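**Q** return a 3D structure for these sequence lines:
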Amino acid sequence: MNLRLDHLLDDLRANAADILKAIDADPLLSKRQSGELVLANASGALFTPQTAHQLFAKGLVYRRDPFELVSLPLVKIYNLGEKNVSAADLAGIAAGPGNARLHFLHKLDGTLIQRFQHRGRVYFTTRGMIEGGPCYGTQDEDAPARTRNFDFLGTARRLAARKYPALVEPRPEFENLTLVFEFIHPETRVITNYGDREDLVLHACFDKVDYRYRTFAELKELAAAHALAHVEEFAPAGHTLGEQIESLLASIAGTDQEGTVITIEHDHRVVYRVKVKGPDYLRVLKLVVTCTYDRTVEMFDAHPDWTGWADLETHLRSLGREQVPEEVLGFYREHYDTFAAYLANCEQLRVWAAKVGAEVRRAAETEAGTGNDRLLRKCFAARAVAFPNRALLFTAFDGRLDLKAVREFARTPDEARAALARV
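**A** Got it, this is the predicted structure:
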């Protein structure tokens, strides 16, 4: 596939209806609708784009009847080395005709948010969610699983209203522009630790009139005009692109910074983007992928003598920094806190079921008398069905009510919270 942005966007301009029809009909792409607007993104079944139209489906928004492009955040960006793209290839593109420029932009480790306006209304979306659309499934493919209940769009809009009010109202100067931000929030941290920072950082702008991405210089001008935060760029040393990449990677070695997006511009157009990720970031990312809530629970269940976080932390530290670096330890703590809250809710359910079950049994015994277990169970059942979580009451009746039984009844933190809310 041709990965040159200028060529892809020229094709999209010339063949928009056909490309959007292909996106609309593609079963490997998920669609979320908000009124007449449709947001398209890769589904879980699509690991990497297989056809050219799938390169655009990274949060693209369009209309049907007739097919029309409304907003385009980012076209698929590959990592250096993928699709046989080498530093030498990039150097060749950067040396192309025209006023060529090359930027090493910071690759921020947050969540993509696009902002556009349509028919007098401002919309915010992630790659997978659009305001006014259904709220289920993954909001962003890069967001960690623990954030599945986080309100990305609502939080981003409130943050914009507080820090960058120009973004929440339709403005003539933003017409036909897609503003692409990296949303940073302490509750949605992936790998890089930004502390308590909450921000929307502008890092791209698609111009639907010219079917091009604004250059970095234009991006900075737009940000300055509206007091927006914008992405910064590295200035790596070196005479060749390869030397500059090596210099940049050396400068972020030992940190949790993700890396860079190398952006090549010819005249007033962005013609190529490619990601370069730092080895330390990739190492931690690989470890974080295995640092899951389920794995944390499995470790606790395998060590019934553990009583709290201190036991888990001691075990993890004993594995060594290569297996569990300090950055990953924090993610385990988040999973532990979730598990501890789940256990506390399960214990509350157990206490409730024991108390109510005993009361229902006494009433049933009064009605059934003694010596007839079958009648006693029937009388108990007639009363228990009036209560929520009645399966726990029957477990109490059978003398099997313990924390393990409650965890079998409410297997996840969400199920435990829901069950507790019913009592």
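**Q** alpha carbons only for contacts and neighbour counts from here, please
**A** Will do.
**Q** helices of the stretch 251-400 of the chain, residue ranges please.
**A** For the stretch 251-400 of the chain, the helices defined by DSSP state H, counting those that start in this stretch cover 279-290, 293-302, 309-318, 326-368, 373-384, 390-397.
**Q** need the ones you listed in CSV (columns: distance to residue 118 and mean neighbour count).
**A** Converted to CSV, those look like this (distance: least, Cα to Cα, whole Å; neighbours: other Cα atoms under 10 Å):
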stretch, distance to residue 118, mean neighbour count
helix 279-290, 37, 16
helix 293-302, 40, 14
helix 309-318, 49, 14
helix 326-368, 39, 18
helix 373-384, 54, 16
helix 390-397, 50, 20
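**Q** how about the ones you listed in a markdown table, adding distance to residue 178?
**A** Listed next are the helices of the stretch 251-400 of the chain as a markdown table, based on distance: least, Cα to Cα, whole Å:
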| stretch | distance to residue 178 |
| --- | --- |
| helix 279-290 | 29 |
| helix 293-302 | 36 |
| helix 309-318 | 44 |
| helix 326-368 | 33 |
| helix 373-384 | 57 |
| helix 390-397 | 52 |
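**Q** can you check which of the ones you listed gets nearest to residue 198?
**A** Closest to residue 198 of the helices of the stretch 251-400 of the chain, according to Cα to Cα: helix 326-368, at 18.7 Å.
**Q** among the helices of the stretch 251-400 of the chain, which is nearest residue 74?
**A** helix 279-290 (22.1 Å).
**Q** who touches that closest one?
**A** Contacts made with helix 279-290 from outside it, assessed by Cα atoms under 8 Å, 6 or more residues apart in numbering, are listed as 191, 249, 253-259, 323-325, 327-328, 331.
**Q** ok, residue 296 touching residue 336?
**A** Yes - at 6.7 Å, residue 296 and residue 336 qualify as touching, with contact defined as Cα atoms under 8 Å.
**Q** just the buried ones from the contacts of helix 279-290?
**A** The neighbour count (16 or more other Cα atoms under 10 Å) marks 191, 249, 256-259, 324-325, 327-328, 331 as buried among these.
**Q** please identify which pair of those lies farthest apart.
**A** 249 and 331 (24.7 Å).
**Q** related to what we said a few turns ago, residue 87: which of the contacts of helix 279-290 is nearest?
**A** Distance to residue 87 across the contacts of helix 279-290 (Cα to Cα) is lowest for residue 249, with 13.7 Å.
**Q** and whichever strand or helix holds the closest one, what does it pack against?
**A** Element membership for residue 249 (DSSP states H and E) is helix 241-252. Counting contacts by 3 or more Cα pairs under 8 Å, 6 or more residues apart in numbering; DSSP states H and E, helix 241-252 packs against helix 87-94.
**Q** so which bits of the helix it packs on are buried?
**A** Under 16+ other Cα under 10 Å, the buried positions of helix 87-94 are 87, 90, 93-94.
**Q** which of the three states applies to the nearest residue to residue 128 once chain neighbours are set aside?
**A** Once flanking residues are discounted, residue 128 sits nearest to residue 139: 4.6 Å by Cα to Cα, 6 or more residues apart in numbering. Three-state assignment for residue 139 (DSSP: H, G, I helix; E, B strand; the rest coil): coil.
**Q** one more, so I can put them side by side:
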Amino acid sequence: MSTRLDDLFDILDLETAIDAGYVRAQQHPHLPLTIFNYTEKAAYERAWTPVTRQCRGLIADSNTSEIVARPFPKFFNHNETEAAALDFNEPVVVTDKADGSLGILYPTPTGWAIATRGSFVSDQAQHATALYRGKYGSWTPPPGVTVLFEIVYPENRIVLDYGATDDLILLGLVDIKTGQTLSAGAHFLGIDWPGPIVESFPHGSLAEALAAEPRANAEGLVVHLLTSDQRVKIKQADYVAMHRIVTGFTARRLWERNAVHATLAAHPDMPIKRVAQQLRLDPVEAHGIVDAGTDWLDALRAKAPEEFLAWIDATIRDQQHVAANLIAEVGATAEQLALLPRKDAAALLVDHPHRGLVFAALDGKPITAQAWASIYPAHERPFWTRTEDAA
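**A** Model prediction:
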């Protein structure tokens, strides 16, 4: 008997999640297939339910609702609350957290194809399908399971450098009917995959995996707890820092957008060129920030990796808090000194850390841009740097 969507969750819950923007359904361009994937909104709002967790590249027949591919459900970093109660001594399989795109093998009338987590036709999906058919087309996957790969090739580099590697790295299997999963690696049985298999490690428990030393040119580990069939990620701090910098999610980049929009909100008639000058920004970049619109934060969240959403919000909130406090403090100081002769006010401000801002406020000049300029973030350096080991 085939497995249908309503065997996994209530269809009304799926429809509600789609209507609320937590799940996106994409139709195959030529076949009666639909792929369901949780959205950026679900990740940002942490709207994790049986529906959103299962919709991580879930593929079903559009007419019958029969599931044709069932990937791993959404799993979390080990220190996230959604990771639930974990037995740190439970037997595990520990594998490398590969740094590419998830590839989901699914059947078509013309042969097997590969989708990515939310698309049948992404660049990565098309590349992986061509690679699979050209290199592994004679291999037949076991019946009743979904085979999952990491898609790695030079043009799909995220952070880690895999050199000229262009291949499909086997990650594991999911039994479509039961949802039971198997991890590729040292404990993997039952499949004669002729291509590369994700690297595995001898750690015997989650506790041992957490105590493992960081590796060069690595994202981290995936720990599959065998008894409970749970998975958790352990991401290396150096990888997270490098990912943030490579993808442009630095405190300075956030500051630029924060500062420009805060200045224009306080002084809407100020010319952009003047805003750029006071913030010490390239006028072209300042214009680009303005042209991107006031919904820049929503757009930023939409493309941000999930791990950075909390960091982005905290960084923006902290910057706004510091700027607002500084403006209030300078305004209060200027108000107190306004009744004094200029010479006396200047004498009192000799050692003031924001002397120029206070004088600007005393002169009735706008100080928002100057205040933001004074909290420009320090340079962020990556913890990980490329070495010969990364080649």
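**Q** ok, back up a step: got the angle between the helix holding residue 249 of structure 1 and helix 279-290?
**A** Here the directions of helix 241-252 of structure 1 and helix 279-290 differ by 60 degrees (axes from the mean of the first three to the mean of the last three Cα atoms, to 10 degrees).
**Q** what about the strands in the stretch 51-200 of structure 1?
**A** Secondary structure of the stretch 51-200 of structure 1 (DSSP state E, counting those that start in this stretch): strands at 58-63, 68-71, 100-107, 111-118, 121-125, 177-184, 199-207.
**Q** give me the contacts around the shortest one.
**A** Same thing as strand 68-71 of structure 1. The set of residues external to strand 68-71 of structure 1 that reach it, using Cα under 8 Å, 6+ apart, is 16-17, 20, 60-63, 116, 118, 176-178, 208.
**Q** what range in structure 2 matches it?
**A** Residues 66-69 of structure 2 are matched to strand 68-71 of structure 1 when aligned by TM-score structural alignment.
**Q** need the counterpart of residue 235 of structure 2 in structure 1.
**A** So, by TM-score structural alignment, residue 235 of structure 2 is matched to residue 277.
**Q** which ones are touching that match?
**A** Residue 277 of structure 1 sits in contact with 79, 258-260, where contact means Cα under 8 Å, 6+ apart.
**Q** again, but for residue 156 of structure 1
**A** Residue 156 of structure 1 sits next to 113, 124, 183, 200 when contact means Cα under 8 Å, 6+ apart.
**Q** measure it to residue 198 of structure 1 for me?
**A** Separation of residue 156 of structure 1 from residue 198 of structure 1 (Cα to Cα, to the nearest Å) stands at 9 Å.
**Q** same check, this time on residue 182 of structure 1
**A** 10 Å.
**Q** tell me which of the two has more neighbours.
**A** Per other Cα atoms under 10 Å, whichever of residue 182 of structure 1 and residue 198 has more neighbours is residue 182, with 22 against 16.
**Q** residue 42 of structure 2 maps to what in structure 1?
**A** Superposed on structure 1 with TM-score structural alignment, residue 42 of structure 2 falls opposite residue 46.
**Q** number of nearby residues for that match?
**A** With other Cα under 10 Å as criterion, residue 46 of structure 1 counts 14.
**Q** verify the contact between it and residue 29 for me.
**A** Yes - with contact defined as Cα under 8 Å, residue 46 of structure 1 reaches residue 29; the gap is 7.4 Å.
**Q** just say helix, strand or coil for the match of residue 42 of structure 2.
**A** coil.
**Q** the lengthiest helix in structure 2: which residues count as buried?
**A** What stands out as the longest helix in structure 2, according to DSSP state H, is helix 309-337. By neighbour count on 16+ other Cα under 10 Å, the buried set for helix 309-337 of structure 2 is 309, 312, 315-316, 319-320, 323-324, 326-327, 330-331, 333-334, 337.
**Q** which residues of structure 1 does it align to?
**A** Going by TM-score structural alignment, helix 309-337 of structure 2 sits over no part of structure 1.
**Q** got the angle for that helix vs helix 237-246?
**A** Going by the same axes, to 10 degrees, helix 309-337 of structure 2 makes 70 degrees with helix 237-246.
**Q** which is the next helix or strand following helix 309-337 of structure 2?
**A** Where DSSP H and E defines the elements, the next helix or strand beyond helix 309-337 of structure 2 is helix 342-348.
**Q** which strands or helices does that next one pack on?
**A** Of the remaining helices and strands, none touches helix 342-348 of structure 2 by 3+ Cα pairs under 8 Å, 6+ apart.
**Q** quick one: it to chain centroid distance?
**A** Chain-centre distance of helix 342-348 of structure 2: 51 Å, with Cα atoms, centre = their mean, to the nearest Å.
**Q** that helix: which residues count as buried?
**A** In helix 342-348 of structure 2, counting by 16+ other Cα under 10 Å, buried: 345-346.
**Q** then stretch 54-74 of structure 2?
**A** 54-61, 65-74.
**Q** what about that stretch, distance to the chain center?
**A** Relative to its parent chain, stretch 54-74 of structure 2 has a centroid offset of 22 Å by Cα atoms, centre = their mean.
**Q** how far does it stretch from start to finish?
**A** One end of stretch 54-74 of structure 2 to the other measures 7 Å (Cα to Cα).
**Q** can you check stretch 38-55 of structure 2 too?
**A** Terminal-residue distance, stretch 38-55 of structure 2 (Cα to Cα): 6 Å.
**Q** same thing with stretch 67-77 of structure 1?
**A** With Cα to Cα as the measure, stretch 67-77 of structure 1 spans 25 Å from end to end.
**Q** if I look at the closest residue to residue 230 of structure 2 other than its chain neighbours, how far off is residue 193 of structure 2?
**A** Excluding the flanking residues, the one nearest residue 230 of structure 2 by Cα to Cα, 6+ apart is residue 224, at 5.8 Å. Taking Cα to Cα as the measure, residue 224 of structure 2 falls 20 Å from residue 193 of structure 2.
**Q** of these two, which one has the most company?
**A** Between residue 224 of structure 2 and residue 193, residue 224 has the larger neighbour count (other Cα under 10 Å), namely 23 against 13.
**Q** one step back: can the strands of the stretch 51-200 of structure 1 go into JSON lines with extra columns for distance to residue 284 of structure 1?
**A** JSON lines is the format used below for those (distance: least, Cα to Cα, whole Å):
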{"stretch": "strand 58-63", "distance to residue 284 of structure 1": "25"}
{"stretch": "strand 68-71", "distance to residue 284 of structure 1": "34"}
{"stretch": "strand 100-107", "distance to residue 284 of structure 1": "16"}
{"stretch": "strand 111-118", "distance to residue 284 of structure 1": "18"}
{"stretch": "strand 121-125", "distance to residue 284 of structure 1": "28"}
{"stretch": "strand 177-184", "distance to residue 284 of structure 1": "19"}
{"stretch": "strand 199-207", "distance to residue 284 of structure 1": "23"}
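**Q** great, nothing more from me.
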